[in-house]
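Undergrad: Fold the following for me, if possible:
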Amino acid sequence: MILFTLLALFFAAIVLWKGARRPLIGCTIALFWLFAAGWLTAPLLDLAQPRRQSAAPPKFGPRTAIILLGGGTVYDGDHMLVPPRDALSRIDVSARNYAACKRTEATCQVIVSGGNPQRHPATEADTYLPYLLRHRVPRSDIVLENRSRTTYENARNVAAIVGESHYDALILVTSAYQMPRALLDFRCFGIAPQPQISSARRARLGVLPRFDNLVAAEIALHELGGLAQFHLYRAIGWF
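TA: From the prediction side, this is the model:
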């Protein structure tokens, strides 16, 4: 939506400022080509996905909770509601962490946090549940939090669940682009989980425009805007 809004603003400027139509049209084409060809998308992703994010193996405790953040739902070719690619990576990494945790003979649970911001027939948490079961995570060790619509609500609602149990270790699983904002939101509620990155976005540089680069640019702009919003709200005392 950010790129669409940007395009709409350029279009409005072109309509209103007749004397500057040619340079505005040229700027619009150049800007969106830079996004689509990856040359602007790559530095935006570098800002949204800092390289210093932890890739160390997690440390499990006697009671460990693995927090899987929702990443949306989409329809496949058969019009079935499924997790998107990034969410599938989060499910896979969460299941592998669960298996590794169980090998230590610890008590382990997976908390799946994701509501229905897309207003689809099912929530993110409920859609992901069968995939975790296929990865051999027992239903008794899965906690569904299916009311969150934003990353902030993920943190708030998971904090309420965590507050009712005594966990010795918390592991947060999400994509690299969401991790910085997610950690800030969780720390608002006194939680400092161990980050476990499930996947990262990369721009493909070239001459020809690519739709994937536009998607990655939209994601990066969304996350950077979310970080700016967080710090603004913190400065005025809302967080």
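Undergrad: rest of the way, CA atoms for contacts and neighbours
TA: Will do.
Undergrad: Output the contacting helices and strands for the top helix by length along the chain.
TA: Criterion DSSP state H: the longest helix present in the chain is helix 211-235. In terms of contacts (3 or more C-alpha pairs under 8 Å, 6 or more residues apart in numbering; DSSP states H and E), helix 211-235 is packed against helix 2-16, helix 21-36, helix 41-48, helix 179-188.
Undergrad: Another sequence for comparison is provided below:
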Amino acid sequence: MLSTDCDDILSSDERFDAIVVLSGSLVDHGVIGPDTAERTDAGIDLFRHGVAPKLLMTGGVTEKRIHTAAAIQMADRAVAAGIPADKILIENGSRSTLENARNSSELLGDTDQVLLVSDGYHLWRAWISFEWAGVHVAGACKSTTFRPDGAEMSVRLIVREALALWFNLGRAVTWSVADMFGVTPHLGGDFLH
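TA: So this is what the prediction gives:
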């Protein structure tokens, strides 16, 4: 997988079947955080430049007190920016990157060439999760290398991502075994999504 800046994708001739934008943080009162806004804006820009004919926003809620899923807010932001609503798919039931991938695979169906959009520190785990879910990731671009809320937060999230990669591996193995027996466990949770 080649991870690059989203601007590099814009300056190339690469085309995809869908752009998948993964949500990041939700802040006060469940409003999308600056990282989610930057990811969303990068996806909007890619769509406007014809990189793909559809845009999938993915992300649910991790806290019961939050009523509007990240993906819905991201889609609203895209529509407000002029993206036709019928070109936007919404996956709003996930609470983790692995669930983003699993739920998105159902929406994407037979889509062959997917471009993932997230922050640079998150792309590897997102790519592995989507491939596990059966979604072919043809490319990935980072909306930002570091979080817009500072270097300290970026370092904390890089460490968190290293731990989350192993946690997701265990979760994926559990789901895969459960699938073999026809059981669909809910292993979302708030820990290391």
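Undergrad: buried stuff in the longest helix of the first structure?
TA: For helix 211-235 of the first structure, the neighbour count (16 or more other C-alpha atoms under 10 Å) marks 212-224, 226-227, 230 as buried.
Undergrad: Repeat that for stretch 4-21 of the second structure.
TA: Neighbour counts using 16+ other C-alpha under 10 Å place 4-6, 9-10, 15-21 of stretch 4-21 of the second structure among the buried residues.
Undergrad: quick check, nearest of those to I128 of the second structure?
TA: Comparing the buried residues of stretch 4-21 of the second structure against I128 of the second structure with C-alpha to C-alpha places V20 closest, at 14.1 Å.
Undergrad: Helix or strand for the counterpart of D126 of the first structure in the second structure, just tell me which one.
TA: Taking TM-score structural alignment, the alignment pairs D126 of the first structure with I72 from the second structure. Element membership for I72 of the second structure, per DSSP states H and E: helix 70-80.
Undergrad: So which residues make contact with that helix?
TA: Residues from elsewhere that reach helix 70-80 of the second structure (C-alpha atoms under 8 Å, 6 or more residues apart in numbering): 23, 26, 30-32, 36-37, 40-41, 44, 57-61, 85, 88, 90-92.
Undergrad: Against which helices or strands is the following helix or strand past that helix packed?
TA: Per DSSP H and E, the first helix or strand lying C-terminal to helix 70-80 of the second structure is strand 88-91. On a contact count with 3+ C-alpha pairs under 8 Å, 6+ apart, strand 88-91 of the second structure meets strand 55-58, helix 70-80, helix 97-108.
Undergrad: would you turn the helices and strands packed on helix 211-235 of the first structure into JSON lines with mean neighbour count?
TA: Output for those, formatted as JSON lines (neighbours: other C-alpha atoms under 10 Å):
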{"stretch": "helix 2-16", "mean neighbour count": "14"}
{"stretch": "helix 21-36", "mean neighbour count": "16"}
{"stretch": "helix 41-48", "mean neighbour count": "20"}
{"stretch": "helix 179-188", "mean neighbour count": "20"}
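Undergrad: May I ask you to confirm that H29 of the second structure is in contact with I66?
TA: Yes - contact criterion C-alpha atoms under 8 Å: H29 of the second structure and I66 qualify, at 6.7 Å.
Undergrad: okay, the two: which has more neighbours?
TA: I66 (16 against 10; other C-alpha atoms under 10 Å).
Undergrad: who's in contact with the nearest residue to the more buried one once chain neighbours are set aside?
TA: For I66 of the second structure, ignoring the flanking residues on the chain, the nearest one in space by C-alpha to C-alpha, 6 or more residues apart in numbering is G30 at 5.2 Å. With contact set as C-alpha under 8 Å, 6+ apart, G30 of the second structure has these partners: 66-68, 70.
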